[in-house]
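Peer 1: Quick one: sequence plus predicted model below, questions after.
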Amino acid sequence: MDLDTVRTFVAAAEAGQFQEAAAELAVTQQAVSKRIAALERALGVRLFTRTPRGAELTIDGQAFLPHARELLRTAERAVASVRTDRRPLRVDVINSRGAATGLMREFHRAHPEIELDVVMLLEIDTAVAAIRSGAIDASFRAVAAPGRPLPEDVEAVRVLDEPLQLLTGPAHALAGARSVTLAELAGHRIWMPGVVPGTEWTAYYDDLVAEFGLTIEATGPNFGSDALLDTIADTPALATFMSERTRLVWPAGHGLRRIPVTGPTPVYPHALLWRRDNPHPGLAALRAHLAGAAGGRDTAGTWMPDWVIPR
């Protein structure tokens, strides 16, 4: 059923005259008559009776009017559901405790008028596909991993370089250190069960291991951050890397230590990805916010893989 004819019917029914309906719709009276006639043929009933005062609804017209109005309301809701200025900005932050979540919380505080949907996708391929299909508007990732270029319609900008810290239990050999160099970490077991093959953070840690001779173990199941903290607290032989902005809370009895890493400081590069032609106004606001909050250019005394996109 053509919505223009339905809209014309409702306008004529509410105005009581085809001439007034034509003026409201900015069409000719003849166009209104033709649309009403086409709708009557499609429905197989007469909708109006001509009178000296204009046009009155028939019994069938009265029965059809509330449904016609509902059809128009449904059409409006359908259009609004896909209009970028009327739906939430959908952003992938990978996990709830990382730096990306913190960045989005800061953005929400600065722009409470922008409605947000926050999602968490593990695989970069899944995130890129969701960006391209419009399922999400943006994703925080470390790009571009070697051999995995982004599609031409996806853009990325580096928004945050996050220093890594060493997390140890109280009995670890390095627990009392005020800082530790990467060279001093050689020979120590760094346990990171969340390092999953094929992810961009695995590519990052593979390069870190290769360049500085570190030992990173991803053995055993990944039961989440709480289980990781329990193990690090109880096992003097194990430590782990923790990003500076990772928000974790552990029992006071764990006695965990967060120790800065230097010589150089490994930093994890966070980038924002989005589809080039995405018109969502909230995306433009997010990009501007992140550009204003980002630090300067690459800093001396830090390390990251050579495949990381420049600022």
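Peer 2: Happy to help now that I have it. Since we're looking at a predicted model, the values are computed, not measured.

Peer 1: C-alpha from now on. contacts and neighbour counts both.
Peer 2: Fine.

Peer 1: Within the helices and strands, which one has the spatially most central residue of the chain?
Peer 2: Nearest to the mean C-alpha position of the chain, counting by CA atoms, centre = their mean, stands V91 at 1.1 Å. If you go by DSSP states H and E, V91 is part of strand 89-92.

Peer 1: Check it against this one:
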Amino acid sequence: MDTEAVRSFVRAAELGQLQQAADELGVTQQAVSKRIATLERRLGRELFIRTARGVELTLDGQAFLPHARSLVIGVDRAVAAIRPGSRALRIDVLGLRSAQAVVLHDYWRAHPGTDLDVVTLRVDDPRVAVAAVQAGDVDASFRSVTDPATLPRDVRMIPAFDSALELLAGPRHPLAGARTLTPSQLRGHRIWVPGIAPGSEWSEFYDRLAGAFALRIDATGPNFGTEVLLDALADSDDLATLVGAGDRYLWPAQYDLRRIPIENPVLAYPLSLILPRTNPHPGLRAVVKHLRALPATPEPAWRPSWATTSRMNAGDRFSTTQ
């Protein structure tokens, strides 16, 4: 099986765009399309559905993706075994529009020579991300384990940065005209966060947030993706959601959606970085240094207690000189 065809499939699946995959792989979009078409003929299955927005995985594509990713990782490991230090720094983020991806993009623009591979494991359970770090499938993961005491001894979790939450609402929402909001002003309003996965870090975050400020967090309904959520907000006079200030979203101009900062206190979603305790990838040192230089979250700020404990634990700090 052509490993470069498999690599093209994996990147196209992760990015949702053939052109973006081609740009990252340093080939033309036509070359990526041909590789994937050859792979589909070899497997006798269609892996993608082509849409106006890019490509989406078929059920066969979804089933093939984790195995294809493992194959690519295995090839990279084989090359690294005989060419130490040659492999790109591979970091897992929750999504390519997330604040973590935006921060990594800023880092890469400041260090354009960096060989950086940003991936999305597409898992909700942080333990799966921890296992990926342990296995060397990724060098680090922007995930949080809400009980740091349960972390295996060979990995550590360090504070990365806070993502200040904003209210995202349509033009007819009662709070749409506000320049800023306080958490108390959100009470009684339906804050829709569909598809919160049980056992995920954000599930515990929203549970604690709702309890701390008596907020109505509605997780009903499946998560059909960002575009469907934005469509619903634009047409509603009562729906709103919470997004990170650093998250990147795009919507048609006629939606007229409003991003409203929340203050007094700032609602800070704490982002952590999970990495090996010993022998981390050499490229991580500069990334951690970049994270430490990010602007601090304005105070007063609210964070869940597990994030405060993690911040106070000096043993979780990653030395930039090790």
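Peer 2: Arrived safely, thanks for sending. Small disclaimer: the values here were computed from a predicted structure and weren't measured.

Peer 1: what about the strand holding V91 of the first structure, distance to the chain center?
Peer 2: Counting by CA atoms, centre = their mean, to the nearest Å, strand 89-92 of the first structure is centred 2 Å from the centre of its parent chain.

Peer 1: in the longest strand along the first structure, what's buried?
Peer 2: Ranked by residue count, the top strand of the first structure under DSSP state E comes out as strand 154-168. Going by neighbour count (16 or more other CA atoms under 10 Å), the buried part of strand 154-168 of the first structure is 154, 156-168.

Peer 1: what element comes up after it heading to the C-terminus?
Peer 2: Toward the C-terminal end, the helix or strand that comes next after strand 154-168 of the first structure (DSSP H and E) is strand 180-181.

Peer 1: just to revisit the earlier point, ok, the residue nearest to the centre of the first structure to D117 of the first structure distance?
Peer 2: 6 Å (CA to CA, to the nearest Å).

Peer 1: what do you get for R276 of the first structure?
Peer 2: For R276 of the first structure, the distance to D117 of the first structure (CA to CA) stands at 20 Å.

Peer 1: Give the closest residue to R158 of the first structure in space, chain neighbours not counted.
Peer 2: The shortest distance from R158 of the first structure to any non-neighbouring residue, by CA to CA, 6 or more residues apart in numbering, is to A271 (4.0 Å).

Peer 1: compared with the second structure, how much does the helix or strand that contains that neighbour deviate?
Peer 2: Assigning secondary structure by DSSP H and E places A271 of the first structure in strand 265-275. After superposition onto the second structure, strand 265-275 of the first structure sits on average 0.9 Å from its aligned residues (mean CA distance after the TM-score superposition for the first structure).

Peer 1: After that strand, which helix or strand is next?
Peer 2: Where DSSP H and E defines the elements, the next helix or strand beyond strand 265-275 of the first structure is helix 281-293.

Peer 1: So which bits of that next one are buried?
Peer 2: G282, L283, L286, R287, H289, L290.

Peer 1: so after that helix, what's the next helix or strand?
Peer 2: As assigned by DSSP H and E, the chain's next helix or strand after helix 281-293 of the first structure is strand 302-303.

Peer 1: quick one: that following strand to the second structure mean distance?
Peer 2: For strand 302-303 of the first structure, the mean deviation from the second structure after alignment is 0.5 Å (mean CA distance after the TM-score superposition for the first structure).

Peer 1: The second structure: matching residues for that strand?
Peer 2: Using TM-score structural alignment, strand 302-303 of the first structure corresponds to residues 301-302 of the second structure.
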